[in-house]
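Engineer: the amino acid sequence is not available; the structure is as follows:
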């Protein structure tokens, strides 16, 4: 058999390798090379992206550090919130530092975002507060009770006393060697003497009439708005005044006040059908030479025939 025939019969015979084997080897090498190139490109992209992220972080940290650092000349640390809050706040509303949201005039020598120094507060010179008044300096009270059937003016008026009507509407009797603290300051209406009081008074140390044992005398005045004005001079010490008075078919009103000011203390005595008497007790304290002022007036009448208020005596102890 010839060599050509042997070759056809045995394709694997001979030294030359099959042609398809060399093609397979070249294709495998190409795929490996492509994988290496892809991995290289992927790693390079990661490196570039990482470097970019790192650079961004560095820039951000540097930017935040520059925003939080205090600027020179700013006594308080400058904050970015100052600008934002000022921009968002409506004009005219107070800012957190006491200024309005509107921009004020620029001051020379100041860098941006610097505030001018606040002016020093000017101390206000205020007058010292006056001391509170002493309670004793303005003490005043009025109480009312039924008048006793008999009153001894010498006993109850240890300092001073005064009696009206012993010899008519203008007649008065005072305590002999008394303090003279009681003053009759007049009053509206005509005074009329009266000798029919149910309550009686007596005394043993009078000045114009030395004594009386059973006096029912007094004075009265008719008509709404008429009455008596009396005063008692103070001495800085507590004083007690007894006022013996009455009404007839009328309402009488006693008002007590101090010449130094303060509230008015009042008491009312009323009987629309007949006569009625009362003992008013007034306790007061005023500085020396200040006065207790008393008004005893007809507030209302219940008859067309001379509804009135009457006055018998006043005593001070």
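Structural biologist: Yep, it's here. This structure is a prediction, so every number in the text was calculated from the model and none was measured.

Engineer: C-alpha from now on. contacts and neighbour counts both.
Structural biologist: Fine.

Engineer: hey, where'd the strands end up in the protein?
Structural biologist: Listed in chain order, the strands of the chain (DSSP state E) span residues 140-145, 150-152, 160-164, 172-174, 182-184, 192-194, 200-203, 212-215, 218-222, 227-233, 239-258, 265-284, 291-301, 308-316.

Engineer: neighbouring contacts of the third one?
Structural biologist: With Cα atoms under 8 Å, 6 or more residues apart in numbering as the test, strand 160-164 has contacts from 153-154, 170-175, 178-182, 217-219, 311-317.

Engineer: swap in the fifth one?
Structural biologist: Where contact means Cα under 8 Å, 6+ apart, the residues beyond strand 182-184 that reach it are 160-162, 229-233, 314, 316.

Engineer: could you rerun that using 6 Å?
Structural biologist: The contact list for strand 182-184, computed with Cα atoms under 6 Å, 6 or more residues apart in numbering, reads 230-232.

Engineer: can you check the last one too?
Structural biologist: The contact list for strand 308-316, computed with Cα under 6 Å, 6+ apart, reads 157, 159-164, 218-222, 240-248, 250, 298.

Engineer: give me the nearest residue to residue 311, chain neighbours excluded.
Structural biologist: Nearest residue to residue 311, sequence neighbours excluded (Cα to Cα, 6 or more residues apart in numbering): residue 245, at 4.5 Å.

Engineer: tell me how many other residues surround the one you found.
Structural biologist: Each residue near residue 245 was counted by other Cα atoms under 10 Å, and the total is 25.

Engineer: what's the spacing between it and residue 286?
Structural biologist: Applying Cα to Cα, to the nearest Å, one obtains 24 Å for the distance of residue 245 from residue 286.

Engineer: and for residue 174, the neighbour number?
Structural biologist: Neighbours of residue 174 (other Cα under 10 Å): 23.

Engineer: actually residue 25, not the one I wrote
Structural biologist: 10.

Engineer: then the one 10 residues further on?
Structural biologist: Residues within reach of residue 35, counting by other Cα under 10 Å, total 11.

Engineer: one more: residue 36?
Structural biologist: Other residues lying near residue 36 total 11 when counted by other Cα under 10 Å.

Engineer: could you do residue 143 as well?
Structural biologist: Residue 143 has 13 nearby residues by other Cα under 10 Å.

Engineer: what's near enough to touch residue 202?
Structural biologist: Residues in contact with residue 202 (Cα under 6 Å, 6+ apart) are 152, 212-214.

Engineer: from those residues, which is closest to residue 144?
Structural biologist: Using Cα to Cα, residue 152 is the member of these that lies nearest residue 144, at 18.4 Å.

Engineer: and the nearest residue to the closest one once chain neighbours are set aside, how close does it get to residue 312?
Structural biologist: What sits nearest to residue 152 in space, not counting adjacent residues and going by Cα to Cα, 6+ apart, is residue 202, at 5.1 Å. As for residue 202, its distance to residue 312 is 11 Å (criterion: Cα to Cα).

Engineer: okay, pairing it with this:
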């Protein structure tokens, strides 16, 4: 019995060893390669929307105002004309105005806000008050006399070579100065010049009669830089034996 059992065990081991080492043993198979359609690519990380910057607005094109060019040289023009029957000095003299002789020989009435732009030079001869004008002068906002409804007064000198001198500011801004003058038995001459150059101008008012003849002299001027307009109004010729000469009533600047 023992022998039979041993034989059975030996026989079973022989059969098992042959099965494991026999020629029919198949090699292990590699796993099949996946088809192209089955390849899964890695999913890229999720990206948010890339913000686009707001376009910078283009400012509208603006055309700069034309530059005011200063004149390259003096400009000066003189014209003479009749005096209106009534002259409102405060309306005409936007920058300044002056009137002479309301209350006396040395009476001077002027624009209270005119900053003394019109100035008279030092007298070189005796002067006298007159009330001979055919025209009247009015104003408001004056000093020392605030206003008047109309005056025919002015001042005068006698004799050849005597008269008045005045100045007014000059610069790149165009200006107009009006001078209200007269003559009695005389030829008056007005000369204007600018201190910034050689520009000059003149006009005459001839009157051989014994009554007052009046005129308004308009001086339009402009200078290349700051300076002065200088005026001389004097008796060029005296015809009579009495107080023959020139008169001065008012001036305005605009």
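Structural biologist: Received, thanks. In this text the structure is predicted, and so the values were computed from the model without any measurement.

Engineer: if we can go back for a sec, now which residue in the second structure aligns to the residue nearest to residue 152 of the first structure?
Structural biologist: The equivalent of residue 202 of the first structure in the second structure is residue 138 (alignment by TM-score structural alignment).

Engineer: distance of its match from residue 87 of the second structure?
Structural biologist: Taking Cα to Cα as the measure, residue 138 of the second structure falls 6 Å from residue 87 of the second structure.

Engineer: is it true that residue 224 of the second structure touches residue 71?
Structural biologist: Yes: using Cα atoms under 6 Å, residue 224 of the second structure is in contact with residue 71, at 5.0 Å.

Engineer: compare these two (neighbour count), which wins?
Structural biologist: Legend: neighbour count by other Cα under 10 Å for residue 224 of the second structure and residue 71, higher for residue 224 (18 against 15).

Engineer: which ones are touching the residue mapped onto residue 281 of the first structure from the second structure?
Structural biologist: Matched by TM-score structural alignment, residue 281 of the first structure corresponds to residue 218 in the second structure. Residue 218 of the second structure makes contact with 78-79, 177-178, according to Cα under 6 Å, 6+ apart.

Engineer: relative to residue 240 of the second structure, which of those residues is nearest.
Structural biologist: For these, the nearest to residue 240 of the second structure is residue 79 (27.1 Å; Cα to Cα).

Engineer: dump the residue contacts of the closest one.
Structural biologist: Neighbour list for residue 79 of the second structure: 217-218 [criterion: Cα under 6 Å, 6+ apart].

Engineer: tell me how far the corresponding residue of the first structure for residue 77 of the second structure lies from residue 240 of the first structure.
Structural biologist: Aligned against the first structure by TM-score structural alignment, residue 77 of the second structure finds its counterpart in residue 141. Taking Cα to Cα as the measure, residue 141 of the first structure falls 10 Å from residue 240 of the first structure.

Engineer: and the two? which has more neighbours close in?
Structural biologist: Taking other Cα under 10 Å, residue 141 of the first structure and residue 240 do not tie; residue 240 has more neighbours (18 against 15).

Engineer: that one reaches residue 286, doesn't it?
Structural biologist: No: under the criterion of Cα under 6 Å, residue 240 of the first structure is not in contact with residue 286, lying 12.0 Å apart.

Engineer: picking that back up, dump the strands of the first structure to a markdown table, plus distance to residue 55 of the first structure.
Structural biologist: Listed next are the strands of the first structure as a markdown table, based on distance: least, Cα to Cα, whole Å:
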| stretch | distance to residue 55 of the first structure |
| --- | --- |
| strand 140-145 | 90 |
| strand 150-152 | 113 |
| strand 160-164 | 108 |
| strand 172-174 | 114 |
| strand 182-184 | 105 |
| strand 192-194 | 117 |
| strand 200-203 | 116 |
| strand 212-215 | 121 |
| strand 218-222 | 111 |
| strand 227-233 | 99 |
| strand 239-258 | 91 |
| strand 265-284 | 91 |
| strand 291-301 | 95 |
| strand 308-316 | 104 |
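
Engineer: how about the helices in the stretch 1-150 of the first structure?
Structural biologist: Secondary structure of the stretch 1-150 of the first structure (DSSP state H, counting those that start in this stretch): helices at 3-9, 19-68, 80-88.

Engineer: now distance to residue 268 of the first structure too, for those helices, in a markdown table please.
Structural biologist: Shown next, in a markdown table, are those (distance: least, Cα to Cα, whole Å):
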| stretch | distance to residue 268 of the first structure |
| --- | --- |
| helix 3-9 | 160 |
| helix 19-68 | 81 |
| helix 80-88 | 70 |
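
Engineer: among those, which is nearest residue 255 of the first structure?
Structural biologist: helix 80-88 (65.6 Å).

Engineer: residue range for that closest one in the second structure?
Structural biologist: The aligned range for helix 80-88 of the first structure is empty, by TM-score structural alignment.

Engineer: what's the angle from that helix to helix 19-68?
Structural biologist: Helix 80-88 of the first structure and helix 19-68 are oriented at 80 degrees to each other (axes from the mean of the first three to the mean of the last three Cα atoms, to 10 degrees).

Engineer: who touches the longest helix along the second structure?
Structural biologist: In the second structure, ranked by residue count with DSSP state H as the criterion, the top helix is helix 2-21. Outside of helix 2-21 of the second structure, no residue comes within contact range by Cα under 6 Å, 6+ apart.

Engineer: centre of the chain to that helix, how far?
Structural biologist: Mean C-alpha position of helix 2-21 of the second structure versus that of the full chain (Cα atoms, centre = their mean, to the nearest Å) differs by 127 Å.

Engineer: enumerate the positions of that helix that are buried.
Structural biologist: By neighbour count on 16 or more other Cα atoms under 10 Å, the buried set for helix 2-21 of the second structure is empty.

Engineer: returning to what we had before: can you select the buried ones from the contacts of residue 202 of the first structure in PyMOL?
Structural biologist: Listed next is the PyMOL selection for buried residues among these, using 16+ other Cα under 10 Å:
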select buried, resi 152+212
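
Engineer: quick one: distance of stretch 19-28 of the first structure to the chain centre.
Structural biologist: 107 Å.

Engineer: with stretch 242-254 of the second structure instead?
Structural biologist: Taking Cα atoms, centre = their mean, one finds the center of stretch 242-254 of the second structure at 35 Å from the center of the full chain.

Engineer: export the contacts of residue 202 of the first structure to CSV and tack on distance to residue 192 of the first structure?
Structural biologist: Below are those laid out as CSV (distance: Cα to Cα, whole Å):
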residue, distance to residue 192 of the first structure
152, 24
212, 20
213, 22
214, 20
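
Engineer: tell me which of the contacts of residue 202 of the first structure is nearest to residue 274 of the first structure?
Structural biologist: Using Cα to Cα, the contacts of residue 202 of the first structure come closest to residue 274 of the first structure at residue 214, 22.7 Å.
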